[in-house]
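K.L.:
Build me a model:
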Amino acid sequence: MDDARGRDPGLFTPASVTWQLHADPMMWIAGIRALYLQALHPRAVRGVLQNSDFRRDAWGRLLRTADFVGVTTYGTTEDAERAGERVRKIHGMLTATDPDTGERYGVGEPELLLWVHCAEIASYLQVVRRSGFPFTGAQADRYLAEHRAGARLVGLDPAEVPADRAALDAYFEKVRPELAAGPEAREVDDFLRRPPVHPLLVPARALLWRHVAALAYDSLPAWAHALYGRPAPPPTTVTRHLRTTGTLLRAIPASLRRRTPPRHLLHAVTRLGPGARPAPGRVPR
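P.N.:
Reported below is the predicted structural model:
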């Protein structure tokens, strides 16, 4: 690696809220919440199910999403731009069909990309914050503003992307009439509740995964529960469960947690030095 590339902190840099928040272990639960939320947009979820083998490669899709988040957060600027270029190229080639009208549309339409982006970023912010990660409202707004850079990578105009909590809330209020738990959303829901696993892992699915998926679902907004038609515990109870889970996961030494795939953060610390290692106390104020 040449010197310039070795010193490149990437799009977000260790001085960003994103750098600190995305290292938190609750991001995995937040990612599952994002899938639940994203599936409620019929046009967006059709684009996924009609263009991928989600039913047989859902785990691969989850890991590819985690890899994209990892490389755009902790990779070099060149790495992030290259990852964004690949995503834009794929989106530009894919279409989906509305089964009711026969309309064909591109999966890279700005309104669909915006929905996926907002559902994802809102889920990361909500789950990590509610699980006890020390965060002020101003830091939450800064996190959303930082992710205009990530939105640009997938093909969105940053000026059209919500940059604070008020704008994000207004976006969800505006888009809610378009949302529904159609057959595709039910399919995603069924997978997340009972993902296919090797027969030897069925007991682990019942003991562990069921609780993880339930917590991700419970952390959705009330209007999402209403669309899916399944109740959830009161928000105060969900927040307590998120805090308990966050406390347990954060008790696992970071040196062990960060060795699970993808390992982009480890590479970033190697590249930039120990000062780049995330910690809640380093969230910029």
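K.L.:
Please make it C-alpha for all contacts and neighbour counts, starting now.
P.N.:
OK.
K.L.:
Just the buried positions in stretch 181-197, please.
P.N.:
181-182, 184-185, 188-189, 192-193, 195-196 (16 or more other C-alpha atoms under 10 Å).
K.L.:
Can you tell me the closest non-neighbouring residue to Arg130?
P.N.:
Among residues not flanking Arg130 along the chain, Thr239 sits closest, at 5.7 Å (C-alpha to C-alpha, 6 or more residues apart in numbering).
K.L.:
one more to line up against the first:
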Amino acid sequence: MRLFSRWLGRLRGSLIYTFSGDHNQEVPAWQLELADGDDPGYFGPDSAVWAVHGGMSTIPAGIRALLIQALHPGALAGVAEHSDYRADPFARLAGTIRWIFTVTYGSRGQARQACEYVRRVHVPVQGTYTAADGTTRRYAANDPVLAEWVHLAFTDAFLTAYENFVGPVPAPPGTPRGCSGADAYVAEWAVAGELMGVVDPPRSRAALKRRMAEFDDDPDRQLTGGPRVEEVISFLREPPLEPNLKPGYRALFVAVVDSLPPRYRELTGLRGSGVPRVTRLGGKATLALIGRVLGRRGPAELAARRRLTRLGVLPAEQPDER
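P.N.:
A predicted model of the protein is given here:
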């Protein structure tokens, strides 16, 4: 038992470093600062966004989001030419996690500041790329079309991962009749899209699927594979993780690949395992172990709950549970 506890401790340290990028700081200061602020934020404890972003399914969701985002040659060019993801992947991951959790759990002011910061950082991310039809085109990270694809891929990834590894998204109180929890999540997270410059983001699951299909059907925005996509796939298949994280990551990666639509697997050059039910069970088991190590609620959510308690949105007796 003592040996097992020691192993869980090492695993926890590895996971914290992977998600925060810092071995020496277990809880980054920015997460604790989410307890500050004078408003409840865009989302609350009963929201679909808190449900989807509050569990371990966000880990495979991140893998899926990166795979799908890479299929737009303009979005991929921005990452390949203006990102240091190969040399310092965890710094980029930590930055993405900070944005997601700040928009999810922070006050409205904190969420807007986080999005404004990302958009400022994206200003110099410009260049050219080769489109699916072979023509050379210009891109800019803050272009509404590229911002839309990133938002669509993110929304699809987090929704699908939750459904695959957890179950149906719970419908928040007040959800209109005929709308599912999945519809509620897409509608709620549209706020994040608008804050990032997306024009009229989808507000239902059907609209999300339709908008993603339009990208592949439109010659001006068509998705594509190719050597650059293969390079990203190679990196995502074998990222520089600590040895004790690699088996679990491989299980999640295979399960994510199995969950991709056939068209996306074709573009990425990835093959399904042929046993998606088995790989999904393996992914669930991996996430269950990670959940045991990291706890049911993360520091960002706990900080948000402290803010909501201070503002009277939650009762004062609300416990700080891990």
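K.L.:
returning to that earlier point: give me the element the residue nearest to Arg130 of the first structure is part of.
P.N.:
Using DSSP states H and E, Thr239 of the first structure sits within helix 235-250.
K.L.:
Quick check: the helix or strand following that helix compared with the second structure, mean distance?
P.N.:
The helix or strand immediately downstream of helix 235-250 of the first structure is helix 254-257, counting by DSSP H and E. Compared with the second structure after fitting, helix 254-257 of the first structure has a mean deviation of 5.7 Å; criterion: mean C-alpha distance after the TM-score superposition for the first structure.
K.L.:
what's the average distance of the next helix or strand after helix 254-257 of the first structure to the second structure?
P.N.:
Next helix or strand after helix 254-257 of the first structure toward the C-terminus (DSSP H and E): helix 264-272. Taken over the aligned residues, the distance from helix 264-272 of the first structure to the second structure averages 1.6 Å (mean C-alpha distance after the TM-score superposition for the first structure).
K.L.:
Give the aligned range of helix 264-272 of the first structure in the second structure.
P.N.:
With TM-score structural alignment applied, helix 264-272 of the first structure matches the range 300-308 in the second structure.
K.L.:
Can you give the distance from the matching stretch to the centre of its chain?
P.N.:
20 Å (C-alpha atoms, centre = their mean, to the nearest Å).
K.L.:
go on, stretch 144-161 of the second structure?
P.N.:
9 Å.
K.L.:
Likewise for stretch 248-256 of the second structure?
P.N.:
16 Å.
K.L.:
just stretch 161-168 of the second structure next, same as before
P.N.:
Using C-alpha atoms, centre = their mean, the offset of stretch 161-168 of the second structure from its chain centre is 14 Å.
K.L.:
Kindly report the same for stretch 51-65 of the second structure.
P.N.:
Centroid separation for stretch 51-65 of the second structure versus its chain: 6 Å, with C-alpha atoms, centre = their mean.
K.L.:
Equivalent analysis for stretch 250-265 of the second structure, please.
P.N.:
15 Å.
K.L.:
Against the first structure, what's the mean shift for stretch 181-191 of the second structure, could you check?
P.N.:
Mean for stretch 181-191 of the second structure is 0.7 Å (mean C-alpha distance after the TM-score superposition for the first structure).
K.L.:
residue range for that stretch in the first structure?
P.N.:
Counting by TM-score structural alignment, stretch 181-191 of the second structure corresponds to residues 139-149.
K.L.:
again with stretch 77-96 of the second structure
P.N.:
With TM-score structural alignment as the criterion, stretch 77-96 of the second structure aligns to 46-65.
K.L.:
likewise stretch 51-60 of the second structure?
P.N.:
Per TM-score structural alignment, the counterpart of stretch 51-60 of the second structure in the first structure is residues 20-29.
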